[in-house]
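J.: Next comes the sequence, and after it the predicted model I'd like to discuss.
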Amino acid sequence: MASSEVGLSPSQIDTFHREGYLVIRNALSSNQLSALLAETQRLLSTLNLSDHPMTRFTTGTSAAGHVGDDYFLTSGDSIRFFFEEDAFDKEGNLNVDDPPMAVNKIGHGLHRQSEPFAALLQSSPPAIARALGYRDPRVLQSMVICKHPRLGGAVAPHQDSSFLYTAPPSALGFWYALEDAGLDNGCLWFLPASHRWAPVEKRLVRKSDGVGTEMVDNQGPRFPGSEAHHPDSDPDPDPDAVYVPAEVRAGDLVLIHGNLLHKSEKNTSDKGRIIYTFHIIEADGTTYDGRNWLQPGPDGFTKLYHPDQSTAHA
């Protein structure tokens, strides 16, 4: 368990740097967990299809995905709903009787617009970020992700820094299980230590005409600046490396290095899998790319180290 003052133990820091991810058991108190689940259900109850563009979530890069929609591109400071790809029939009609059960994601500004999610930033995340060497971390892309029973889709292997690119890469994911996540309902899978040898080769960027997004080759730095993550320390991938599951219980936290390859499978069970995740990037000594799909609003990205972290922005 991470202390809000200490952040991480030396052993936990070593594990994170070695493996590229870290599972922290019981990171949320029972009160925090109950509050975040209740807020998630409240948000789902506010879904209004009458003014919704029926934007769906897909992990692919085809034009049929949501990433070209203005509803998506302007969601960084908002609370918006995105549907499972499989929740639509061939004609594009929603084929789920209960619309909230078709929601894949609620995002991407929960840490700014929702009191319970904003309050979480005042607990252990600042101490964790300090323990990992962040000097001026900024919070972005906060979202609830739902894998509803037998509907929640798979997420292909990816690196978070491909979507939240800084030069050099600096993304770190905070992934909180609000429900148990196991092999049958879509837990995370990691390729351990891949952050040491897997460069950020592709990036999701806004198209030059301002309409839609595309995946492009990364022409900038592909690894963080720290020698602890530099490819020279482990230049070749382990030929025997395989993805390993990270089964967690409700209340656990998983930290994910921005270069680490990870994925999740489809929920084939009768159990739901709701999680909350947000990311931080380093603002000191890096450049957040102006072509990234998510761009800061007038107030910029939230400062994690501000004394009043629920309202501070820069």
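T.: Thanks, I have the structure now. Residues are numbered from 1 along each chain as shown.
J.: Only C-alpha atoms from now on, for both contacts and neighbour counts.
T.: Noted.
J.: Cross-check the contact I'm expecting between Leu172 and Glu282.
T.: No: Leu172 is not in contact with Glu282 according to CA atoms under 8 Å; the separation is 9.0 Å.
J.: From the neighbour counts alone, determine which of the two ranks first.
T.: With neighbours defined as other CA atoms under 10 Å, Leu172 and Glu282 compare such that Leu172 has more, 27 against 23.
J.: ok, how many other residues are close to the nearest residue to Ala246 once chain neighbours are set aside?
T.: Closest residue to Ala246 in three dimensions, ignoring its sequence neighbours and counting by CA to CA, 6 or more residues apart in numbering: Leu188, at 5.5 Å. By other CA under 10 Å, the residues close to Leu188 number 21.
J.: Kindly report the same for Asp284.
T.: Asp284 has 11 nearby residues by other CA under 10 Å.
J.: List the buried residues for the host helix or strand of Leu43?
T.: Using DSSP states H and E, Leu43 maps to helix 30-45. The neighbour-count check on helix 30-45 (16 or more other CA atoms under 10 Å) flags 32-33, 36-37, 39-40, 43-44 as buried.
J.: Tabulate those residues in TSV, adding columns for distance to Glu214.
T.: Below are these laid out as TSV (distance: CA to CA, whole Å):
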residue	distance to Glu214
Gln32	37
Leu33	36
Leu36	33
Leu37	34
Glu39	33
Thr40	30
Leu43	30
Leu44	29
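J.: Give the burial count for Ala156, as a bare number.
T.: Neighbour number of Ala156 under other CA under 10 Å is 14.
J.: so it sits in a strand?
T.: Yes: under DSSP: H, G, I helix; E, B strand; the rest coil, Ala156 falls within a strand.
J.: The helix or strand Phe82 falls within vs helix 30-45, what angle?
T.: Assigned by DSSP H and E, Phe82 belongs to strand 79-84. Here strand 79-84 runs at an angle of 80 degrees relative to helix 30-45 (axes from the mean of the first three to the mean of the last three CA atoms, to 10 degrees).
J.: same for strand 79-84, what does it pack against?
T.: strand 56-57, strand 103-108 (3 or more CA pairs under 8 Å, 6 or more residues apart in numbering; DSSP states H and E).
J.: And here is the other one:
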Amino acid sequence: MTTVTEQVPARPGPVLHESVSDALITQIREDGFGVLKNALSPAEVAEINAEAARLCRGELGDIERVTRAGAEESDEEVMRRYLCIHFPNKLSEVIARTYHHPKIVDVLTKVIGPNVKAMQSMLFMKAEGKPGQAWHQDEFFIPTRDRSLTAAWIALDDATIENGCLWVLPGSHKRGVIYPDREQDDERFDCTVELYDFPYKDEDAVPVEIPAGAAVIFNGYLLHRSLPNTGRHGFRRALTNHFMSAESLLPWGRVPDRYHVAKYDYRDIELVAGEDPYAYKGIEDIARPSVRQDKEGGCGR
């Protein structure tokens, strides 16, 4: 299989939709992804990036594998230590508010339905030399009962091929199939397994180069990956939030012995639109902020 590199001729980049239009929603349904330009304002992007520095410095609370920074260390030095922080919403009110961002929620209610809940956030720093993630589908990691998983990938810097933007395989979500996975030791990627044996070639991939503030909204079955930040300087920061229909149970994580898998419902969630038909179950505080492993310190699998 050909490897996607800067030397492979790329297909045209994505359409940047100026508003939450019918065309955007149709593209998400047909291609599995769409881009909302200016989803966040420059001021909102700057506020999140400032919060990212505080998280990496350890100023907002404990994060697994984050070492509190010294006063003599610059924000850039500290952020370069880490590839990604999972569940930053647990410590940052600024990031927690992005679950409810009106422009993104507008898209979600049109794609998913009127009742929407969130269950995960991930804050990527991805400085020069940091790896990407091999081909994967988000539903592989976060299984929903009704195939409603949807990501909002918000660019906090201009995302380019050079600094490790997303690459997607348009239409790969349509079959609703989760493909096989295997371990990989490719230095271009972090510790996550890669999916393979799907009916697409790397040269079918489209680079999603977008400006800061734009949001890529994509289906949980869409095959996508990213390559390393090969730029000579700078970050490729991004905030990814995951959403699904509130009607669906979420059999995520280890199912306790007392539950049948068909009835287990992970309840560390937040309602972002409409009603939660399972509100009577209450909300649990389960997930803890942690740093994604990127092979520099071993993968621990």
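T.: All right, it came through fine. These figures come from a predicted structure and were not determined experimentally.
J.: ok, now how distant is the closest residue to Pro157 of structure 1 other than its chain neighbours from Ser170 of structure 1?
T.: Computed as CA to CA, 6+ apart, the closest residue to Pro157 of structure 1 that is not its neighbour in sequence is Lys263, at 4.5 Å. Distance from Lys263 of structure 1 to Ser170 of structure 1, counting by CA to CA, to the nearest Å: 19 Å.
J.: Just the element for the counterpart of Pro126 of structure 1 in structure 2, please.
T.: Under the alignment by TM-score structural alignment, Pro126 of structure 1 pairs with Val105 in structure 2. Val105 of structure 2 belongs to helix 102-111 when elements are defined using DSSP H and E.
J.: Now do the buried residues in the helix or strand that comes right after that helix.
T.: Sequence-wise, the next helix or strand downstream of helix 102-111 of structure 2 (DSSP H and E) is strand 116-124. Within strand 116-124 of structure 2, the residues that qualify as buried are 116-124, counting by 16+ other CA under 10 Å.
J.: And stretch 102-116 of structure 2, by the same measure?
T.: Those would be 104-105, 107-109, 111-116, for stretch 102-116 of structure 2 by 16+ other CA under 10 Å.
J.: and of those residues, the nearest to Leu239 of structure 2?
T.: Nearest to Leu239 of structure 2 among these is Ile104, at 12.7 Å by CA to CA.
J.: Do I have it right that the closest one meets Ala152?
T.: Yes: the pair Ile104 of structure 2 and Ala152 passes the contact test of CA under 8 Å, sitting 7.5 Å apart.
J.: burial count for the counterpart of Gln27 of structure 2 in structure 1?
T.: Counting by TM-score structural alignment, Gln27 of structure 2 lines up with Thr15 in structure 1. For Thr15 of structure 1, the count of nearby residues is 15 (other CA under 10 Å).
J.: ok, now Arg254 of structure 2?
T.: 9.
J.: how close does it sit to Tyr266 of structure 2?
T.: Arg254 of structure 2 sits 9 Å away from Tyr266 of structure 2 when distances are taken as CA to CA.
J.: which neighbours do the two share?
T.: By CA atoms under 8 Å, 6 or more residues apart in numbering, Arg254 of structure 2 and Tyr266 have no common neighbours.
J.: Looking at the buried residues of stretch 102-116 of structure 2, which is nearest Asp181 of structure 2?
T.: Ile112 (26.8 Å).
J.: if I read this right, that closest one contacts Glu247, doesn't it?
T.: No: Ile112 of structure 2 is beyond contact range of Glu247, at 10.4 Å (criterion: CA under 8 Å).
J.: sorry, back to before: would you mind giving the orientation angle of the strand holding Phe82 of structure 1 with respect to strand 103-108?
T.: Using the same axes, to 10 degrees: strand 79-84 of structure 1 against strand 103-108 is 150 degrees.
J.: related to what we said a few turns ago, surely the match of Gln27 of structure 2 is within a strand?
T.: No: looking at Thr15 of structure 1 with three-state DSSP, it is helix, so not inside a strand.
J.: if I pick it, what's in contact with it?
T.: Applying CA under 8 Å, 6+ apart, the residues contacting Thr15 of structure 1 are 21-22.
J.: same thing but 7 Å
T.: Thr15 of structure 1 makes contact with Leu22 under the criterion CA atoms under 7 Å, 6 or more residues apart in numbering.
J.: From Thr287 of structure 1, how far off is it?
T.: 28 Å.
J.: nearest residue to the alignment partner in structure 2 of Gly251 of structure 1 other than its sequence neighbours?
T.: By TM-score structural alignment, Gly251 of structure 1 lines up with Gly213 in structure 2. Leaving aside its sequence neighbours, Gly213 of structure 2 sits nearest to Leu40 (CA to CA, 6+ apart; 4.6 Å).
J.: Regarding the one you found, which helix or strand does it belong to?
T.: Using DSSP H and E, no helix or strand contains Leu40 of structure 2.
J.: Equivalent analysis for Tyr71 of structure 1, please.
T.: Per DSSP H and E: helix 70-73 holds Tyr71 of structure 1.
J.: Can you get me the centre-to-centre distance for that helix and its chain?
T.: Between the centre of helix 70-73 of structure 1 and the centre of its chain there are 17 Å (CA atoms, centre = their mean, to the nearest Å).
J.: got it, and stretch 156-168 of structure 1?
T.: 10 Å.
J.: so how far is the first residue of it from its last?
T.: Using CA to CA, the two ends of stretch 156-168 of structure 1 sit 24 Å apart.
J.: Next: stretch 265-273 of structure 1.
T.: 11 Å.
J.: next one: stretch 46-66 of structure 2
T.: 22 Å.
J.: same thing with stretch 182-189 of structure 1?
T.: 10 Å.
J.: Make sure Gly297 of structure 1 is indeed in a strand.
T.: No: the assignment for Gly297 of structure 1, made by three-state DSSP, is coil rather than a strand.
J.: Please tell me how far it sits from Arg112 of structure 1.
T.: From Gly297 of structure 1 over to Arg112 of structure 1 (counting by CA to CA), the distance is 12 Å.
J.: again, but for Thr15 of structure 1
T.: The spacing between Thr15 of structure 1 and Arg112 of structure 1, counted by CA to CA, is 31 Å.
J.: Likewise for Cys187 of structure 1?
T.: Using CA to CA, Cys187 of structure 1 is found at 27 Å from Arg112 of structure 1.
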